[in-house]
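Chemist: The sequence and its predicted three-dimensional model are supplied below.
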Amino acid sequence: MNRIPELHDAIQDLSEALDRRLVVLDRTMRVVAYSIHESPEDRLRLSRILAHSDSWDTPATAHQDSAIQVVDGVGSVVMYRLLGADRHIVGHLMLSMAEGPDAAPEVDLVTGNRLGRISRLMEVRDSNARSLLDRSSSLAVDLVALEDERRQGAAATLLGEEIFGASEHYCAVAIGPGVLDATPTDLGRVEQAVAQTIRFVNDTSTASVIGGVTIEGTGVLIFPRPVVAPRLARILSRPQLAPARAGIGPLAPLDALHDSYRRAGWALRATSLAPADHPVAVHFSDTGSDGVLATFPLDGLGVADLPTPVRNILLQKKTRPWAATLEAFLENAGDIQRTAQVLKVHRSTIYYRLDRLTEVAGVDLRLGRVQRDLHLGLRLARLAGFLEQPVVSGR
């Protein structure tokens, strides 16, 4: 959508006038346009530029019109800054150093004002990109709104204006601060996480994604394909985005995308409430019972609302810290040896604690119904924050 035909024509015209191969890079040093590269040497050089340009250092052109850089696999190049109307750099024009005594192409380009048209076209491109980003941001939020009219209008606009590619199924992602008592800084990272994910997709592929942030502060991402959770997790694991986390909804038709987003929100809540048990980005289908428990009004839940055996355990100062022992025992299907290994204590310690816990709880741990109620009650207690969360390693 950011392709400006006039920019490519202007580059080709200038290339032919200079009889040199040219490349245009944006402010992030990503290639956005280039002239025809005919010879094998030119094509090889271009392939290297396309593969590595966005990893280069920004040219030292803040106070001068051009700078010479030596690039591995490419050689010496001249970088000409492209200035917008406000005198801010909007990109760079790159060409290889000329050979021989006439190796001063920058004189012709600068004094002849040949960069002006390319600079103006880069401004147009940036303006179009910002406009599209702002528009797609609001449309992404509308696509998952509760109101049918908003969703239908957004879908018609996205497909009608070809802002988004048509697909049989789409996937919604909910991004949150990852903590219950979010600070303004934490909430700000949600917006950064949405922006960086969109930028990553745009910079590393030809795939499409749109996103925005709801009034409530939850990030929304819409993909016209399945989402690879580990890849999204790598983006969110960047230090500047911590502790942001994401829930990924199931694939759904465009007119049912709000259902995908609803489940994405449950997955987000599950991974935020139990970060030690779920990855930074998790599919709703992988949250198990936590994804369903996350739909409960846990914020208003009190210890008194839990099943009686669990309540009795948590209200006793002696047994409350041992609730994790009972959790581990139940999660390991009653295997004492395995439970001892997980908790790194002796088996006799496990036996002693379980005896005391069942005595306080007033239950027979051999009964399946009792185990079910204890397991569910303890899980609710952990998600509601009544039990200390394990340390999360590596997010």
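Modeler: Arrived safely, thanks for sending. Residues are numbered from 1 along each chain as shown.

Chemist: going forward, measure contacts between C-alpha atoms and count neighbours the same way
Modeler: Noted.

Chemist: My guess is residue 281 contacts residue 243. True?
Modeler: No - the criterion here is Cα atoms under 8 Å, and residue 281 misses it with residue 243 at 11.4 Å.

Chemist: who's more crowded, those two?
Modeler: Set residue 281 next to residue 243 and count neighbours by other Cα atoms under 10 Å: residue 281 wins out with 28 against 22.

Chemist: Report the spatially closest residue to the more buried one, excluding sequence-adjacent ones.
Modeler: Excluding the flanking residues, the one nearest residue 281 by Cα to Cα, 6 or more residues apart in numbering is residue 246, at 4.5 Å.

Chemist: isn't there a helix covering that neighbour?
Modeler: No - read with DSSP: H, G, I helix; E, B strand; the rest coil, residue 246 is strand and lies in no helix.

Chemist: Could you pull up the contacting residues of it?
Modeler: The contact partners of residue 246, taken as Cα atoms under 8 Å, 6 or more residues apart in numbering, are 173-176, 233, 264, 267-268, 271, 280-282.

Chemist: Strands of the stretch 201-350 of the chain, residue ranges please.
Modeler: Remark: strands assigned in the stretch 201-350 of the chain by DSSP state E, counting those that start in this stretch are 210-213, 219-223, 245-248, 281-283.

Chemist: among those strands, which is the most enclosed?
Modeler: Comparing the strands of the stretch 201-350 of the chain by mean neighbour count (mean count of other Cα atoms under 10 Å), strand 245-248 comes out on top with a mean of 31.

Chemist: Provide the contact partners of the host helix or strand of residue 172 at residue level.
Modeler: Following DSSP states H and E, one finds residue 172 within strand 171-176. For strand 171-176, contacts defined as Cα under 8 Å, 6+ apart pick out 187, 190, 193-194, 217-227, 244-252, 257-258, 260-261, 264-265, 268.

Chemist: Pasting the second one now:
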Amino acid sequence: MPGGRLQDVVDDLAERIGRSVAVNDPRVHILCASRHFGDEDRVRVRAVLQRDAGSAAAGHILAQGVDRWTAPGVIPPRADLGMRARLCAPIRWRHHLLGLLVVIDPDGDLPTSSIDAVTAATHTLAPLMYQDFAAGDTERTAREGALRQLLDSSDTVRETGRDALARGGWLPSSRYATVTVATVAADSPADHGGAAEVALRTGLERVAADRSWRTEFCLIGPHGVLLTFSDRPLPDESLGARASALLEQARSVLAGTAQCVAGIGETADGGAEAAWMSYEQATGAARTAGVRPGGDDIVHWEQLGALAPLSLLPPDRLTPALLPGPLRTLLAQDPSGRLTETLTAYLDHAGSAPRTAHALHLHRTSLYYRLQRITELTGLDLADGDNRLTLHLGLRLHALMG
């Protein structure tokens, strides 16, 4: 980007309107800023000094839907962040959002002439920023596209991706690869879809910035995908810490408006060419996060046990048709969920009545009554191994259905 000319536009605008001005990229990372005009706040000072306004401030700005704005709008203040109100104008070129022109406006008293000057400045900045955006976007698109191919289940597609990464000089030579998949379960996809992508990319970028790890990342559908390459298997604790950092960044950007979960696949011996297996496992593990006992938001594939193969079923195939008939009958006759909870605990404890009663804080007589009622409703003898397996798998599937 022609940084000198970009800075000149920002400085000229700031002098004309007498306010502190900054240009951020679409993820609210500062690109350049004018001198202070006595209106600076804690967020701006941090952004200028550290080149980063912080995830909470970025999340607050993104939560206003700025990625969809086509004209200047107001970012309300956040006293808890030490953040004053701002006028924010999108910088667009051919419908691409290139950045955000931000002006400190604590009292909302910018005159119309100053707002017009801000709008005019976005038109001047857009062509200056587009050339570098296009070049960087082309490389990023090619690299992420090749990574997506590398993780495909098809041998042919994976070979194409491997060749593309090799030609670009991006193919890691490490022996081991581990994939982490993070996803954002937005309360309202219409409201959070764009913000979710920004949140995941922000988290991926910040985790990948740790140069002690060889890392690649991409977005695949609603998932943020982090590939960690190493010359030796990495401890689960280290992989979990990276996943936790990724989710923390994403949550901060989303300001708590959506649930974030992650799955971690097994470490694949075979490096980049075997990463697809770890990716599929991580996707399945992420799908189970929050539905397993304990409700963990980070799940390792190897923790899933019998649930592991079920987690790889396509989401559109997870319908009640998969549930065994006797279990559907039980669910229909158990609106409170008490019997279903009892059956789950009984099967999870390998049919041990003492351990089940202890886990449910039940008197053993009450437990036997419930088990008898379950037998009557399902028509299945719970002492039979096949019946137990049928019901246990059905309960696991039911949990995956949410």
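Modeler: In hand now; what should we look at? Note that the structure is predicted; figures quoted are calculated from it, not measured.

Chemist: TM-score for the pair, please.
Modeler: Once superposed, the chains reach a TM-score of 0.58 (TM-score structural alignment, normalised by the length of the first structure), with 286 aligned residues with a Cα RMSD of 4.5 Å.

Chemist: Generate a PyMOL selection restricted to the buried subset of the contacts of strand 171-176 of the first structure.
Modeler: Buried residues among the contacts of strand 171-176 of the first structure (16 or more other Cα atoms under 10 Å), as a PyMOL selection:
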select buried, resi 187+190+193+194+218+219+220+221+222+223+224+225+227+244+245+246+247+248+249+250+251+252+257+258+260+261+264+265+268
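
Chemist: what separates whatever residue of the first structure lines up with residue 296 of the second structure from residue 194 of the first structure, distance-wise?
Modeler: Aligned counterpart of residue 296 of the second structure in the first structure: residue 279 (TM-score structural alignment). Distance, residue 279 of the first structure to residue 194 of the first structure, by Cα to Cα, to the nearest Å: 18 Å.

Chemist: OK, contacts around residue 162 of the second structure?
Modeler: Counted by Cα under 8 Å, 6+ apart, residue 162 of the second structure has contacts 146-147, 149-150, 171, 272-273.

Chemist: That one matches what in the first structure?
Modeler: Aligned counterpart of residue 162 of the second structure in the first structure: residue 155 (TM-score structural alignment).

Chemist: that's a strand at its match, yeah?
Modeler: No - counting by three-state DSSP, residue 155 of the first structure falls outside a strand, being helix.

Chemist: Residue 369 of the first structure pairs with which position in the second structure?
Modeler: Using TM-score structural alignment, residue 369 of the first structure sits opposite residue 386 in the second structure.

Chemist: count of residues packed around that match?
Modeler: There are 12 residues near residue 386 of the second structure, going by other Cα under 10 Å.

Chemist: ok, now how distant is it from residue 380 of the second structure?
Modeler: Between residue 386 of the second structure and residue 380 of the second structure the computed distance is 10 Å (Cα to Cα).

Chemist: same question, residue 75 of the second structure
Modeler: From residue 75 of the second structure across to residue 380 of the second structure, the span is 61 Å (Cα to Cα).

Chemist: Pull the contacting residues for residue 254 of the second structure.
Modeler: Counting by Cα under 8 Å, 6+ apart, residue 254 of the second structure has contacts 59-60, 62-63, 195-196, 199.

Chemist: Dump those residues to TSV, plus distance to residue 103 of the second structure and secondary structure.
Modeler: Shown next, in TSV, are the contacts of residue 254 of the second structure (distance: Cα to Cα, whole Å; DSSP: H, G, I helix; E, B strand; the rest coil):
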residue	distance to residue 103 of the second structure	secondary structure
59	17	helix
60	16	helix
62	16	helix
63	18	coil
195	22	helix
196	25	helix
199	23	helix
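
Chemist: circling back: give me the more crowded residue out of residue 75 and residue 380 of the second structure.
Modeler: Set residue 75 of the second structure next to residue 380 and count neighbours by other Cα under 10 Å: residue 75 wins out with 24 against 17.

Chemist: How many residues are close by the nearest residue to that one once chain neighbours are set aside?
Modeler: Leaving out its chain neighbours, the residue that sits closest to residue 75 of the second structure by Cα to Cα, 6+ apart is residue 86, at 5.0 Å. Applying other Cα under 10 Å, we find 22 residues neighbouring residue 86 of the second structure.

Chemist: which one in the first structure is aligned with residue 86 of the second structure?
Modeler: So residue 86 of the second structure corresponds to nothing, using TM-score structural alignment.

Chemist: Roughly how far does residue 86 of the second structure sit from residue 31 of the second structure?
Modeler: Separation of residue 86 of the second structure from residue 31 of the second structure (Cα to Cα): 17 Å.

Chemist: do the same with residue 361 of the second structure
Modeler: With Cα to Cα as the criterion, residue 361 of the second structure and residue 31 of the second structure are 58 Å apart.

Chemist: Comparing the two, which shows the higher neighbour count?
Modeler: residue 31 (18 against 10).

Chemist: roughly how far apart are the more buried one and residue 355 of the second structure?
Modeler: Distance of residue 31 of the second structure to residue 355 of the second structure, computed by Cα to Cα: 60 Å.

Chemist: can you give me the helices in the stretch 51-200 of the first structure?
Modeler: Taking DSSP state H, counting those that start in this stretch as the test, the helices found in the stretch 51-200 of the first structure are 105-111, 115-143, 148-160, 184-204.

Chemist: which stretch among the ones you listed comes nearest residue 381 of the first structure?
Modeler: helix 184-204 (24.8 Å; Cα to Cα).

Chemist: compared with the second structure, how much does the closest one deviate?
Modeler: For helix 184-204 of the first structure, the mean distance to aligned residues of the second structure following superposition is 3.7 Å (mean Cα distance after the TM-score superposition for the first structure).

Chemist: The second structure: which residue goes with residue 141 of the first structure?
Modeler: In the second structure, residue 141 of the first structure lands on residue 148 (TM-score structural alignment).

Chemist: and the nearest residue to that match once chain neighbours are set aside, how many neighbours?
Modeler: Nearest residue to residue 148 of the second structure in three dimensions, chain neighbours excluded: residue 220, at 6.9 Å (Cα to Cα, 6+ apart). Residue crowding around residue 220 of the second structure was assessed by other Cα under 10 Å; the count is 14.

Chemist: If anything else comes up later, I'll come back, but that's it for now.
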